[in-house]
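Asks: Take a look and give me a structure for this.
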Amino acid sequence: MSERYTGDVTTDGPPDVRELTGLTISKISVGPMDNNAYLLRCAASGDQVLIDAANEAPRLLELVGDAGLSTVVTTHRHMDHWVALEEVIATTGARSLVHVADAEGLPIASEPLADGDRVRVGERWLDVIHIVGHTPGSIALLYQDDADGSHLFTGDSLFPGGVGNTEQDPVRFNSLIDDVEKKLFDRLPDETWFYPGHGRDSTLGVERPSIPEWRARGW
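Replies: As a prediction, the model looks like this:
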């Protein structure tokens, strides 16, 4: 595992690259809303998958390079996470995947995902975890490997410091924090590194002690 990776990126800066045994993760920030996009490349096959074609299609396509792109996964239907989707799909011919509950919010027809599905990245896999609250069809994507540990792409459902925005709706907030605690924190070890839809990364172990505080404040 690369020791130099920090996950700190800026909208006008280069990607930060993490070299795992089975997977390379390239994180880039695109404007104007400081969205993170993640390009995953299978070390064995070179197959590439993009998580959230958020914006700035030329920069995302430059990141993809000549190796091609097999799939784009959209973590949820909010527009800032798919502005570049049409152009990236049209240029690369990649498949577009999104949870079935958020499919109507996307600008192109996309193949539906459901909780428990798996997304192939060459010889590796991402497990789809449905997290209800930020949107009805928000998902997290989990990569696990004995050599690499657990790596979780959380979209806007989990950030350092709390769960995603639920617009002060207590029903949505309770759904979101319940799913985050049950499906992520209760399932995965403290060493799990997570990569959110905006801003810096963190680990579940760093954030776990704050869950009671998040519940008490209601956001």
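Asks: Only C-alpha atoms from now on, for both contacts and neighbour counts.
Replies: Fine.
Asks: Show residues contacting the lengthiest helix in the chain.
Replies: For the chain, the helix that runs over the most residues, judged by DSSP state H, is helix 170-179. Applying CA atoms under 8 Å, 6 or more residues apart in numbering, the external contacts of helix 170-179 come out as Ile131, Val132, Gly133, His134, Ser157, Val163, Gly164, Thr166, Arg215, Gly218, Trp219.
Asks: Name all residues that make contact with the residue nearest the centre of the chain.
Replies: Centroid-nearest residue in the chain, with CA atoms, centre = their mean: Phe153, separated by 3.4 Å. Counting by CA under 8 Å, 6+ apart, Phe153 touches Ala140, Leu141, Leu142, Phe194, Tyr195, Pro196, Gly197.
Asks: These, buried ones only, as a PyMOL selection?
Replies: Selection of buried members from the contacts of Phe153 for PyMOL, criterion 16 or more other CA atoms under 10 Å:
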select buried, resi 140+141+142+194+195+196+197
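Asks: let's see this one next to it:
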Amino acid sequence: MTYSGEVLPGGEPAVRELDRLTISKLSVGPMDNNAYLLTCRATGEQVLIDAANEAPRLLELIGDRDLTAVVTTHQHMDHWVALEEVVAKTGARALVHADDAAGLPIEAETLTDGDTVRVGDCALEVIHLRGHTPGSVALLYRDPAGVPHLFTGDSLFPGGVGNTDKDPERFAALIGDVEHKLFDRLPDETWFYPGHGKDSTLGAERPALPQWRARGW
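Replies: Okay, here's the model as predicted:
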């Protein structure tokens, strides 16, 4: 089945098979959060991005394979409700940017801009994006056999950047980081996976960047 990125709360995961990595996207309630399980096809090692909610469903998705880490994209509660239970039952490391670590319910190892998170033989680059929260991150996988894949948390969605509560300084930080660290560095075919809702590509969103900046959200 062709991957569309469309998932529903309580529904089946959408699975995308890359050359070296499998991406499984699952929607969990009650806020229709996306959780992403990345599996190295060579080693079977796995990393979960955002243990948002519904720990039993996430643990079923993880299955018997080794979960090495859970990366929390930012400190907002709807992205970590299941974190403590998933970590306790899998022994995975909890990872979060240093500036958001105090917002998590458990102690976590801290990340910084430019760090690498390993998924078996695959690597994710940590990209710090200020504004939605102080320590929000995106995770970039550069597929050697295809297009880049970018997991953006709540910093970038189809149609705009994440919520900055109408704070002009936070908005300026976020739109600046998204433009310079994502759109200026990565090609149009880069596929991105947000913390809620449907996926998109940087190319589909790029023409609207001036409008986003002008409207201030």
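Asks: What's the TM-score once they're superposed?
Replies: The TM-score (TM-score structural alignment, normalised by the length of the second structure) is 0.99; 217 aligned residues with a CA RMSD of 0.6 Å.
Asks: coming back round to it: now the helix or strand harbouring the residue nearest to the centre of the first structure on the second structure. Mean distance?
Replies: Phe153 of the first structure is part of strand 149-155 when elements are defined by DSSP states H and E. When the second structure is superposed, strand 149-155 of the first structure averages 0.3 Å from its matched positions, counting by mean CA distance after the TM-score superposition for the first structure.
Asks: so where is that strand in the second structure?
Replies: Using TM-score structural alignment, strand 149-155 of the first structure corresponds to residues 147-153 of the second structure.
Asks: buried stuff in that stretch?
Replies: In stretch 147-153 of the second structure, counting by 16+ other CA under 10 Å, buried: Val147, Pro148, His149, Leu150, Phe151, Thr152, Gly153.
Asks: got the contact list for whatever residue of the first structure lines up with Phe183 of the second structure?
Replies: Using TM-score structural alignment, the equivalent of Phe183 of the second structure in the first structure is Phe185. Residues near Phe185 of the first structure by CA under 8 Å, 6+ apart: Leu204, Arg208.
Asks: Just the helices from the first structure, written as ranges.
Replies: 57-64, 85-92, 170-179, 204-207, 211-217.
Asks: The second structure: matching residues for the first one?
Replies: The alignment of helix 57-64 of the first structure onto the second structure (TM-score structural alignment) spans residues 55-62.
Asks: where's Asp201 of the first structure relative to Thr75 of the first structure, distance?
Replies: 16 Å (CA to CA, to the nearest Å).
Asks: Ala147 of the first structure too?
Replies: 26 Å.
Asks: Of those two, give the one with the bigger neighbour count.
Replies: Thr75 (30 against 10; other CA atoms under 10 Å).
Asks: Give the equivalent position in the second structure for that one.
Replies: Checking TM-score structural alignment: Thr75 of the first structure goes with Thr73.
Asks: so who does the closest residue to Leu37 of the second structure other than its chain neighbours touch?
Replies: Spatial nearest neighbour of Leu37 of the second structure, chain neighbours left out: Leu48 (4.5 Å); criterion: CA to CA, 6 or more residues apart in numbering. For Leu48 of the second structure, the contact set (CA under 8 Å, 6+ apart) comprises Ala35, Tyr36, Leu37, Leu38, Leu67, Ala69, Val70, Val71.
Asks: Just give me which of those residues are shared by the first structure.
Replies: Contacts conserved in the first structure for these, counting by both residues aligned by TM-score structural alignment, their matches' CA atoms under 8 Å: Ala35, Tyr36, Leu37, Leu38, Leu67, Ala69, Val70, Val71.
Asks: out of those residues, which is most surrounded?
Replies: Tyr36 (29 neighbours).
Asks: Please say which position in the first structure it maps to.
Replies: Looks like Tyr36 of the second structure aligns to Tyr38 there (TM-score structural alignment).
Asks: try Asp115 of the second structure
Replies: In the first structure, Asp115 of the second structure lines up with Asp117, judged by TM-score structural alignment.
Asks: how near is its match to Asp146 of the first structure?
Replies: 20 Å.
Asks: These two: which is more packed in?
Replies: Asp117 (16 against 8).
Asks: How many neighbouring residues does the closest residue to the more buried one other than its chain neighbours have?
Replies: Leaving aside its sequence neighbours, Asp117 of the first structure sits nearest to Val128 (CA to CA, 6+ apart; 5.3 Å). Residue neighbour count, defined by other CA under 10 Å, stands at 22 for Val128 of the first structure.
Asks: State the distance from Val128 of the first structure to Asp186 of the first structure.
Replies: 16 Å.
Asks: Gly137 of the first structure too?
Replies: Distance from Gly137 of the first structure to Asp186 of the first structure, by CA to CA: 21 Å.
Asks: now Asp178 of the first structure
Replies: Computed as CA to CA, the Asp178 of the first structure to Asp186 of the first structure distance reads 10 Å.
Asks: Who are the contact partners of whatever residue of the second structure lines up with Thr11 of the first structure?
Replies: Aligned counterpart of Thr11 of the first structure in the second structure: Pro9 (TM-score structural alignment). Residues near Pro9 of the second structure by CA under 8 Å, 6+ apart: Leu26, Ser27, Val28, Gly29, Pro30, Asp32.
Asks: Since that was my last question, I'll sign off now.
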